[in-house]
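Engineer: I'd like to go over a predicted model; first the sequence, then the structure.
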Amino acid sequence: MNKIKNIHILILLIFLISIGQMSQTIYVPSIFNIAKELKVNMEEVQKLMSGYLLCYGISQLIYGPISDKVGRKPVILVGMMIFILSTFLILFANSLELMIILFSIQGLGTGVGGVMARTLPRDIFLNYENLKKANGFLNMGILVSPLIAPLIGGIISNLFEWRMCFVFLLIIGILISTTIFIFLPETCTKKQIKNSIFGYKILIYKKKFNYYLLILTSGLSGIVVFESNSGVLLSEMGFSNIEVSILFILPIPSIFFGSWYIGFSKKSFNYLMWKSVILCLLSGFFMWLPGWFKIMKIWTILIPASLFFFSAGMLFPLATTGAMIPCKGSAGTAGALLGGIQNIGSSFIAFISTFLPKNGQFSIGMITFIIGVIIFLCWWKLSRLEKI
């Protein structure tokens, strides 16, 4: 494929990924209103994200191997049909239990974008340098869209009401599905080696792959913990819906700079990994430190969060590239395992965080620091194996 087609595919892929990521956080500024209408506590509304992410992850374990067998495009269209139907039904949900079920089904649909974010680039980029740049470009969309979504959601809910956020998602989902149906080429060629679901067994026994998987899962968990907890913390500090949505997106430039830096840096893979890993560890420390002294201000939350997002913007394309490079023949299966476990793991961490105290930033800081330690230890082991 020539360069223009590659860019064309990447742009379409960013749109596909964005709809799933936006669904995850567009309702965050409306958590108080949702809780009030459904007559539940705000902490219970956080379970919507946990259910969504769990099914988002599980579905990828199914989509990946199937896409290795039947092609990428049919699988994408089926996933989007599931998303469109569940989003439509959310408009009529009148209980938290029903919304959790529908959010989970929504995640089953959008999970197709998560696996294709790792699979399609591996289909069309054959060497490390090009794949690293492509993953850096994609991660700008992957990481930024769930943070822009609350701003959009805050504006929509202020002008109308919170259910209109899902009308917006429904319209965008239909437009994206139509565009993909018309313009997206099939990237999985007939000559490409096809793996069945049993291909997971081969990947699970690859030590390097598992270290990268744990790094990616930990990094995404840090993002999700911020997404699921910051809305509650900021609301309890007395900010309005629109103010929460604005504060929520302030770390966005950090993500852009992190992914942009990776895409254009000429430094070695190991050097860039060490830099991103150390920044993750430092951001966790700075997020946790104020909690020990019962201090919680806007800057004590947003500055460490921005540092973590910058490091995540670096970390995700690097670790994804390191994991996917050896997996040309089973890109769908490998991408599914990466995406599936990341989201299942992060949904579990987000669910655990709902039970922790919300009277300060000690809990979110503790989790972020533990995540930084895990990432550091994984890369320390990997750095002794990786020679890129």
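Structural biologist: Structure received.

Engineer: C-alpha from now on. contacts and neighbour counts both.
Structural biologist: OK.

Engineer: OK, contacts around the residue nearest to Pro251 when sequence neighbours are not counted?
Structural biologist: Excluding the flanking residues, the one nearest Pro251 by Cα to Cα, 6 or more residues apart in numbering is Ser306, at 4.5 Å. For Ser306, the contact set (Cα atoms under 8 Å, 6 or more residues apart in numbering) comprises Leu250, Pro251, Ile252, Ser254, Ile255.

Engineer: before we go on, here's another structure to hold up against the first:
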Amino acid sequence: MKEQRFIRLLILGLLSAIGPFSIDMYLPGFPDIAKDLHTDVSKVSLTLSGFFVGISAGQLLYGPLLDKYGRKKPLYIGMAAYILASFGCVFARSIEMLIGLRFLQAIGGCVGMVASRAIVRDLFDVKENAKIFSLLMLVVGVSPIIAPTAGGYLAAAFGWQSIFIVLGAIGTIIVALVFFLLPESKKPDPGYSLYPRAILGKFGTVFRERQFVTYAFAGSFTAAGLYAYIAGSPHVFMEIFGVSEKVYGWIFTIVAAGLVTATQINARVLRKRTSAYIIPRAVSFQVLAGVLLFAGFALNWWGLYSSILLCCIFLACQGFTFPNASALAIAPFHENAGSASALLGCIQMAVGALSTVMVSLFHNETAVPMGGIMAFCAFTALCILLSGSSSLKRRKEPIESQTVDMLKRL
């Protein structure tokens, strides 16, 4: 039984990590992609924006499909699209073609993010869900440490196309593991309505909850600062500071390690403090780090090491903000928890996509656009949080104790 449980958790962790791996692994290849496709790095970053748009839209698509047709059929369809699009990226001959293929790759791959959460609820006891989700979060947190480093070595040794070959191979292996080792956890439900009116009604119920809106958008804007860093850092570190693909992979690893470490510290802090106490303080520090980055880049204060340090601090604040904001956003829901989760993921990725587009639009051969968008996202999150929190206090809405218990385990 323990071996079976481990295998299932491993497969679910791999499904959850498809998105982060697909985002982070090809970042070191940005300069080579720009050179081969006769464009610049700012245009290549639009492939990242297309990926975020695909993930955002896809999560809303797969939620109803997984409830109606069971877990594995939509999972096979989505993963097949992901694998084909991954191999298709190898043959891209223009930046427009690569953007479109990355969008299709995201539409397919995001099924892993949605399905893994649903399967956890199906296969494991409710009392275990918090522990299981924390383990999956750890896998997702570790993946940005491994992926860019591996991508840097692949790009340097075999070219950027090899990264997409590896991603396609990983997707194929995951499908095989799902087919042979992961059971179908939910029977199809013929009575489940896929009419737009019924689906939109469920989403509308979620959106009318003020606590959801406050923490979903505040958390999404802090995450958008992270995505701005992901979109802008290849240009900043490899072109402005002149580091190699391999060194960039290690820089990304160091910064991501700050995020993972902060997530684990957050679990300990939650033993004495509530999520509502932690979030505004973490976002305030994130605003400070963002402003220092923006001002320092504009005034040429920062060198390579100081830039890495401030980026690390900025992302570490995200380690305190993201898990707390996500859990508090979903806390008011029981029956519509699935819809709330899908809508939360959609908002996070949509705002993230916008931030990556802004980094590209304001590109000016300096590090200022990245620092400016990071600072703007953090400041916007703080404004949303302060405004929404005051409204929630007036309503005296309690935070569910089960959410606090869940966060303490993360």
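Structural biologist: Thanks, I have it. Nothing here was measured: the structure is a model prediction, and the numbers come from that model.

Engineer: circling back: what does the residue nearest to Pro251 of the first structure align to in the second structure?
Structural biologist: Under the alignment defined by TM-score structural alignment, Ser306 of the first structure corresponds to Cys312 in the second structure.

Engineer: buried residues, the host helix or strand of that match. List them.
Structural biologist: Assigning secondary structure by DSSP states H and E places Cys312 of the second structure in helix 304-330. Within helix 304-330 of the second structure, the residues scored as buried using 16 or more other Cα atoms under 10 Å are 307-308, 310-330.

Engineer: equivalent analysis for stretch 393-400 of the second structure, please.
Structural biologist: Ile399.

Engineer: how near is Phe297 of the second structure to Ser307 of the second structure?
Structural biologist: 9 Å (Cα to Cα, to the nearest Å).

Engineer: please read the previous query as pertaining to Gly388 of the second structure.
Structural biologist: For Gly388 of the second structure, the distance to Ser307 of the second structure (Cα to Cα) stands at 32 Å.

Engineer: ok, longest helix in the first structure?
Structural biologist: helix 128-159 (DSSP state H).

Engineer: now the angle from it to helix 298-324?
Structural biologist: Put simply, helix 128-159 of the first structure runs at 140 degrees to helix 298-324, going by axes from the mean of the first three to the mean of the last three Cα atoms, to 10 degrees.

Engineer: and helix 128-159 of the first structure, how far from the chain's centre?
Structural biologist: The chain centre lies 9 Å from the centre of helix 128-159 of the first structure; the measure is Cα atoms, centre = their mean, to the nearest Å.

Engineer: and for stretch 349-358 of the first structure?
Structural biologist: Per Cα atoms, centre = their mean, the centroid offset for stretch 349-358 of the first structure relative to its chain is 18 Å.

Engineer: what do you get for stretch 211-221 of the first structure?
Structural biologist: In this view, stretch 211-221 of the first structure has its centroid 11 Å away from the chain centroid, taken as Cα atoms, centre = their mean.

Engineer: got it, and stretch 394-404 of the second structure?
Structural biologist: The chain centre lies 26 Å from the centre of stretch 394-404 of the second structure; the measure is Cα atoms, centre = their mean.
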